[in-house]
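Student: Sharing a model that was predicted from the sequence below.
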Amino acid sequence: MSELQHLYSKILTELGEDVEREGLLDTPKRAAKAMKFLTSGYEGSLEEVVNGAIFSSDNDEMVVVQGIEFYSLCEHHMLPFIGRCHIGYLPNGKVLGLSKFARIVDLFARRLQIQENMTKQIAEAVQEITGCRGVGVIMEAQHMCMMMRGVQKQNSMMRTSVMLGDFRESQPTRSEFMRLVGL
């Protein structure tokens, strides 16, 4: 039994459960495997995720990828938050392969995290890897730590944004991005 499995077994016991009952026999093993997957973002790097998928381009107009689904675990309660990420950037001689945006989101989402920091990490990663003139990231999520416990507000939604470069300095650029993602 791995240490993580052992700890899940101990948690179940502390909750008053019988880890020998049929329904829980393999739960510590499954929970440990699930947690390793849900936090697999610690194992990757930006370079591995992008895997060289940066291509020369003379396009200098805004590129927007929206509705990238994600889930993460809040670092305060280890409960899920689930939502969508919208990314826009202004290329500067290079464009990033489309699927790499989703992989970058997952790299940071699959860590114990807060949404505010994750939004910034994604924006900085896109800027670093592409050398773009500017990037905007907007994330919208529902947080189970607010919905399942505490104030128990089922319809609450958190929205965060980070604007870098031209997206921060130019109101028309920011407005175009917001309009394209429907905000």
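Tutor: In hand now; what should we look at?

Student: When you work out contacts or count neighbours from here on, use the C-alpha atoms and nothing else.
Tutor: Will do.

Student: Nearest residue to the middle of the chain?
Tutor: The centre of the chain sits closest to residue 109, judged by Cα atoms, centre = their mean, with a distance of 2.8 Å.

Student: so how far is residue 5 from residue 70?
Tutor: Going from residue 70 to residue 5 by Cα to Cα, to the nearest Å gives 26 Å.

Student: can you pull the contacts of residue 104?
Tutor: 46, 49, 50, 122, 125 (Cα atoms under 8 Å, 6 or more residues apart in numbering).

Student: Next step: these restricted to helices.
Tutor: Using DSSP state H, the members of those that fall in helices are 46, 49, 50, 122, 125.

Student: Columns neighbour count and distance to residue 82 on top of these, output as CSV?
Tutor: Listed next are these as CSV, based on neighbours: other Cα atoms under 10 Å; distance: Cα to Cα, whole Å:
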residue, neighbour count, distance to residue 82
46, 16, 22
49, 17, 21
50, 18, 23
122, 25, 16
125, 18, 21
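
Student: now those residues as a markdown table including distance to residue 170?
Tutor: Output for the ones in helices among the contacts of residue 104, formatted as a markdown table (distance: Cα to Cα, whole Å):
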| residue | distance to residue 170 |
| --- | --- |
| 46 | 28 |
| 49 | 30 |
| 50 | 28 |
| 122 | 20 |
| 125 | 21 |
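
Student: What is the neighbour count of residue 8?
Tutor: 19 (other Cα atoms under 10 Å).

Student: Got another one to weigh against that:
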Amino acid sequence: MDAVLKTGKNPPVRKQATELKRPRREEAEAAVKTLLAWAGEDPDREGLLDTPKRVAKAYEELFSGYFEDPTEHLTRTFEDVGGYTDIVLVRGIPFHSHCEHHMLPFVGTAHIAYYPSDGVVGLSKLARVVDIFSKRLQTQENLTAQVASAIDDHLAPRGLAVMMEAEHQCMTMRGVQKPGVSTITTQFTGVFQNDAAEQAKFMSLVRG
């Protein structure tokens, strides 16, 4: 079962991590210890003694996107493409993020296609953009819009299509507990935006 959502053009503006007062590492570890106790555990038992440190370290990796600028990966383009002007598609980019409502993971794949205007960007850079935005607390809708906005703003392609498919653990582990439900979000700009044929071409290439 798939839910399909089309995102808006501009994602909401959020404060950057560098603008916020970041707690000390010791404060983060103490917060984890409090949560363990609240959940009914004994945070001082042997198996949990190092858990606060491990969680804090894991969070540094899982949410490292707050301290990276995705646009840095889009500044270098290549104009010598032998006259190529057709669609460029990077399909099946795996990603994992965390729902900002429950801080539970959602995992899926992203598909990005664009029609070059002044040049192309390295294919791995599109995956980097997805990684950076996904390593923040997110909704899938906002994640899709952020990825599309960053690419559209810096590459200025003739058209851009972004599609994300993911399964949300906040639906499978809690609440309605419905495993196997995937959510699909899309964002189209330029020639893709109001052209059903171009959108169908994109979908056909994605589905292979």
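Tutor: Arrived safely, thanks for sending. In this text the structure is predicted, and so the values were computed from the model without any measurement.

Student: What residues of stretch 146-153 of structure 1 count as buried?
Tutor: Using 16 or more other Cα atoms under 10 Å as the test for burial, stretch 146-153 of structure 1 gives 146, 147.

Student: In structure 2, what stretch matches it?
Tutor: Mapping stretch 146-153 of structure 1 onto structure 2 (TM-score structural alignment) gives residues 171-178.

Student: List the contacts of that stretch.
Tutor: The contact list for stretch 171-178 of structure 2, computed with Cα under 8 Å, 6+ apart, reads 170, 179, 180.

Student: same check, this time on stretch 51-64 of structure 2
Tutor: Contact with stretch 51-64 of structure 2 is made by 25, 28, 29, 30, 32, 33, 97, 132, 135, 136, 137, as judged by Cα under 8 Å, 6+ apart.

Student: Tell me where structure 2 has helices.
Tutor: 25-38, 51-62, 123-134, 140-155, 169-172, 196-207.

Student: Onto which residues of structure 1 does the second one map?
Tutor: Mapped onto structure 1 using TM-score structural alignment, helix 51-62 of structure 2 covers residues 27-38.

Student: returning to what we had before: in CSV: the contacts of stretch 171-178 of structure 2, plus distance to residue 52 of structure 2 and neighbour count.
Tutor: Below are these laid out as CSV (distance: Cα to Cα, whole Å; neighbours: other Cα atoms under 10 Å):
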residue, distance to residue 52 of structure 2, neighbour count
170, 23, 20
179, 29, 14
180, 32, 13
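
Student: of these, closest to residue 114 of structure 2?
Tutor: Taking Cα to Cα as the measure, residue 180 is the one of the contacts of stretch 171-178 of structure 2 closest to residue 114 of structure 2, at 29.8 Å.

Student: Map residue 76 of structure 2 across to structure 1 for me.
Tutor: Per TM-score structural alignment, residue 76 of structure 2 is aligned with residue 53.

Student: That match contacts residue 97, correct?
Tutor: Yes. Distance between residue 53 of structure 1 and residue 97: 5.3 Å, which falls inside the contact criterion (Cα atoms under 8 Å).

Student: How about the contacts made by residue 161 of structure 1?
Tutor: For residue 161 of structure 1, the contacting residues are 116, 119, 120, 136, 137, 138, 139, by Cα under 8 Å, 6+ apart.

Student: State the pair within the residues you listed that is farthest apart.
Tutor: Maximum pairwise distance in the contacts of residue 161 of structure 1, criterion Cα to Cα, is 13.6 Å, between 116 and 136.

Student: which of those two has more neighbours?
Tutor: Between residue 116 of structure 1 and residue 136, counted using other Cα under 10 Å, the more crowded position is residue 136 (29 against 14).

Student: Please report how far residue 24 of structure 1 lies from residue 4 of structure 1.
Tutor: Separation of residue 24 of structure 1 from residue 4 of structure 1 (Cα to Cα): 15 Å.
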